[in-house]
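*Asks:* this is a predicted model, with the sequence first.
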Amino acid sequence: MSLTMSLARAVLARRPKTLTSVETAQKRVAERDAPAAVSRALLRSCHVEEETVGGFPVITLTPREKGSGTELVYLHGGAYIAAIIPAHWAFLGKVVAQTGATVTVPLYGLAPEHTVDDAFAFVPPVIEAVRRRAAGRPVFLGGDSAGGGLSVGLALHGQDVDGLVLIAPWLDPSASNPVAPGLVEIDPMLEIPGAAWAGQQWAGPHDVTDTRVSPIFADPTGLPRTLVLQGGHDVLLADTLKFCERAMDAGVDLRFRVEPSGFHVYPAATFTPEARRAVKLIAEFMRG
């Protein structure tokens, strides 16, 4: 573990964990911040455009220099109840710098006001518009945590992309994996009860085991090339391992890395060597 990763873990360990109970999750919704604005660093390095699609904002980051023509549609995490935060923009800035990709960020509606049905109506037209703009160049879909799970759900239900980039994907909001609770003690960030409540809100009228909500229950056959980056000290590790094993058994072209000391969505700690390695892996994967 690098010194900076160790310091980041120490800071996280001093903070109260999120989603420790239904009450803390509900409080998070009640006190929810507005989506973080695009950082000044990104405004300097990228052309930033914002449009509205189906009533939701879509932000596109196009590198001012050394663009590769590759496209990435990125869905942020936050247990489906929290908005995009500055760490997401910082991470995406590193991805743009390393890959030269144009990154499109659909800010999907959050639970409990919105559900998976709203996301499945909103995101596919955004991806289709990106495909038209790409004119045959590669289009990737990815995200972290909840955004990673949503990316898998979309790909499993017919969304055509050239690859998936998944960072600690939340694949089982039903919280049914009996191994997961054993990871809570070493995870400095997350607990299960509040997350399970958030997953139920996101499911809306559907059962939380619906494969659009919990893609862990789907047959992964036919998924595109996939990169999965996962921290070893993350309660979601158990589900990620299960998903990767099933995907490889199904013949999916999958690359998988566990950062042994990594906490949840560790690549967002952009000041660490571990995060720099993660971004390098993403760039290599997107270059094919």
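*Replies:* Great, that's in hand.
*Asks:* C-alpha only now, for contacts and for neighbours.
*Replies:* Noted.
*Asks:* A strand includes His47, no?
*Replies:* Yes: residue state for His47 (DSSP: H, G, I helix; E, B strand; the rest coil) corresponds to a strand.
*Asks:* measure Phe263 to Arg28 for me?
*Replies:* Shown here: Phe263 relative to Arg28, a distance of 21 Å by C-alpha to C-alpha, to the nearest Å.
*Asks:* look at those two and report which has more neighbours.
*Replies:* In terms of neighbours (other C-alpha atoms under 10 Å), Phe263 is the more surrounded of Phe263 and Arg28; the figures are 27 against 16.
*Asks:* now the more buried one, what's its secondary structure?
*Replies:* The three-state label for Phe263, taken from three-state DSSP, comes out as coil.
*Asks:* buried ones in stretch 57-68, by neighbour count?
*Replies:* Neighbour-count burial for stretch 57-68, counted by 16 or more other C-alpha atoms under 10 Å, picks out Val58, Ile59, Thr60, Leu61, Thr62, Pro63, Gly67, Ser68.
*Asks:* which one of those residues is nearest Val126?
*Replies:* The shortest gap between Val126 and any of the buried residues of stretch 57-68 belongs to Val58, at 8.0 Å (C-alpha to C-alpha).
*Asks:* Asp172: what's its closest spatial neighbour, skipping adjacent residues?
*Replies:* Distances taken as C-alpha to C-alpha, 6 or more residues apart in numbering put Ser214 closest to Asp172, at 4.5 Å, once the chain neighbours are dropped.
*Asks:* sorry, back to before: so which of the buried residues of stretch 57-68 comes closest to Ala247?
*Replies:* Each of these was scored against Ala247 by C-alpha to C-alpha, and Ser68 proved nearest at 29.1 Å.
*Asks:* so Ser2 makes contact with Pro273?
*Replies:* Yes: with contact defined as C-alpha atoms under 8 Å, Ser2 counts as touching Pro273 (6.9 Å).
*Asks:* what is in contact with the two at once?
*Replies:* When contacts are counted by C-alpha atoms under 8 Å, 6 or more residues apart in numbering, the set common to Ser2 and Pro273 is empty.
*Asks:* put this next to the previous one:
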Amino acid sequence: MSFKMEMEKFFAKMGKADKKMALALEQPKRGTGELELLRFTKKVRVKTWDADGFCGVTINGSYTKNAHILMLPGGAYTLEPTGRSREIAEYFAMEERMRVSIFQYPLAPEYTALTAHQCLIKAYTGLICEYPDDEFYLFGDFSGGGLALSFLQELRDMGNLPMPVKTAVVSPWLDISLNNPRIKIAKKTDPVLPVDALKAAGARYCGPLEPDHPFVSPIFGDWNHLGPILIFSGTEEILTPDCELLAERAGTLEGTELIYKKGAGMPHNWIMTASKETEATLELISSFFQEEHMEF
């Protein structure tokens, strides 16, 4: 493990990152503006758009291919995207020459999962209409990963929109209730995620939906016929027990290729830290998206 990642884990523990996140979830900041045009590097072209008033941006590097990532940033369905989400999108656009659209879907507590899904359908439909020659890929981290997997199931059930070619998620929130008994053990090594605060945030996001509804807990949905899916989680985070539970079903699925990569010693959502491990993970995701056959 790189020195930078070791230091990130050390400071997360010593700085009580879980308590800071709990406070942020109780008092979420709004209007942080991390997706504003002027915040992006001048090396990419940026176009803004909206779906029912919720903002999105599409960025292009030089000589962009017709591969198009729809990126759903994490934040426990409550926090706005950080600058790292923007930097990751810039990486895919500049280094991998893929078009990237980031959608800031509706967040709790102002909105619930029903509104988030309604707006995401409109955003995806609009992108397909505007870029009819593009092949779409779905990418999300943390709650964005959970939403991506819920959305994938919804698209399959709707049957009137093209499915993403492939999906990749990092540290996805698969069960909004966090009731897996193995989470109590995992919590001992997770310095980032506050279980009780996440449960409260998840309840706000559920709104009228039951916690086992696939819109909020994709692990309880139908996982057949979703195409290739690449999932990452770290050995030192509370979301890994549910990822392991899902991975156990991989061999029983029809029309879904589930690839699970567990990062040894990795903390929650490590791609939010610029490091050698993050570079390797993003390269794997890019290769997964763009290669027809790849050994993992």
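*Replies:* Sure, I can see it. Treat the numbers as computed from the prediction; the structure is a model and nothing was measured.
*Asks:* can you give me the TM-score here?
*Replies:* The TM-score (TM-score structural alignment, normalised by the length of the first structure) is 0.91; 283 aligned residues with a C-alpha RMSD of 2.0 Å.
*Asks:* just to revisit the earlier point, neighbour count winner among Ser2 and Pro273 of the first structure?
*Replies:* When Ser2 of the first structure and Pro273 are compared on other C-alpha under 10 Å, the one with more neighbours turns out to be Pro273, at 16 against 11.
*Asks:* would you quantify the distance from the alignment partner in the second structure of the more buried one to Pro132 of the second structure?
*Replies:* With TM-score structural alignment as the criterion, Pro273 of the first structure lines up with Lys276 in the second structure. Between Lys276 of the second structure and Pro132 of the second structure the distance, using C-alpha to C-alpha, works out to 35 Å.
*Asks:* the residue mapped onto Leu183 of the first structure from the second structure - nearest residue in space that isn't next to it in sequence?
*Replies:* Structural alignment (TM-score structural alignment) places Leu183 of the first structure against Ala186 in the second structure. Nearest-residue entry for Ala186 of the second structure: Ile238, 5.0 Å, with adjacent residues in sequence omitted and distances by C-alpha to C-alpha, 6+ apart.
*Asks:* how many neighbours does the one you found have?
*Replies:* Neighbours of Ile238 of the second structure using other C-alpha under 10 Å come to 30.
*Asks:* need the contact list for whichever residue in the first structure pairs up with it.
*Replies:* Counting by TM-score structural alignment, Ile238 of the second structure lines up with Val235 in the first structure. Contacts for Val235 of the first structure (C-alpha under 8 Å, 6+ apart) come out as Ala180, Pro181, Gly182, Leu183, Val184, Asp187, Leu190, Glu191, His264.
*Asks:* now flag whichever of those is closest to Val96 of the first structure.
*Replies:* Of all the contacts of Val235 of the first structure, Val96 of the first structure sits closest to His264, with 21.5 Å by C-alpha to C-alpha.
*Asks:* alignment lookup: the closest one to the second structure.
*Replies:* In the second structure, His264 of the first structure lands on His268 (TM-score structural alignment).
*Asks:* same check on His88 of the first structure?
*Replies:* Aligning on TM-score structural alignment places His88 of the first structure opposite Ser85 in the second structure.
*Asks:* in the helix or strand containing that match, what's buried?
*Replies:* When secondary structure is defined by DSSP states H and E, Ser85 of the second structure falls within helix 83-94. With burial defined by 16+ other C-alpha under 10 Å, the residues of helix 83-94 of the second structure counted as buried are Ser85, Arg86, Glu87, Ile88, Ala89, Glu90, Tyr91, Phe92, Ala93, Met94.
*Asks:* remind me, longest helix of the first structure?
*Replies:* Under DSSP state H, the helix in the first structure containing the largest number of residues is helix 116-134.
*Asks:* without its sequence neighbours, what residue ends up closest to the match of His88 of the first structure?
*Replies:* Closest residue to Ser85 of the second structure in three dimensions, ignoring its sequence neighbours and counting by C-alpha to C-alpha, 6+ apart: Pro73, at 6.4 Å.
*Asks:* got a list of what the one you found touches?
*Replies:* Contact criterion C-alpha under 8 Å, 6+ apart gives Pro81, Ser85, Ile102, Phe103, Gln104, Gly140, Asp141, Phe142, Ser143, Gly144, Gly145 as the residues in contact with Pro73 of the second structure.
*Asks:* helix, strand or coil: sort out the equivalent of Pro164 of the second structure over in the first structure for me.
*Replies:* Following TM-score structural alignment, the counterpart assigned to Pro164 of the second structure within the first structure is Val161. Assigned by three-state DSSP, the conformation of Val161 of the first structure is coil.
*Asks:* tell me, how many residues neighbour Val161 of the first structure?
*Replies:* 21.
*Asks:* does it really touch Gly136, like I thought?
*Replies:* No: with contact defined as C-alpha under 8 Å, Val161 of the first structure does not count as touching Gly136 (11.1 Å).
*Asks:* counterpart of Pro73 of the second structure over in the first structure?
*Replies:* When the structures are aligned by TM-score structural alignment, the residue of the first structure matched to Pro73 of the second structure is His76.
*Asks:* correction: the previous question concerned Phe289 of the second structure.
*Replies:* With TM-score structural alignment as the criterion, Phe289 of the second structure matches Met286.
*Asks:* what about that match, distance to Pro112 of the first structure?
*Replies:* In this structure, Met286 of the first structure and Pro112 of the first structure are separated by 34 Å, where distance is defined by C-alpha to C-alpha.
*Asks:* so between these two, which is more surrounded?
*Replies:* Under the criterion of other C-alpha under 10 Å, the comparison of Met286 of the first structure against Pro112 puts Met286 first, with 23 against 18.
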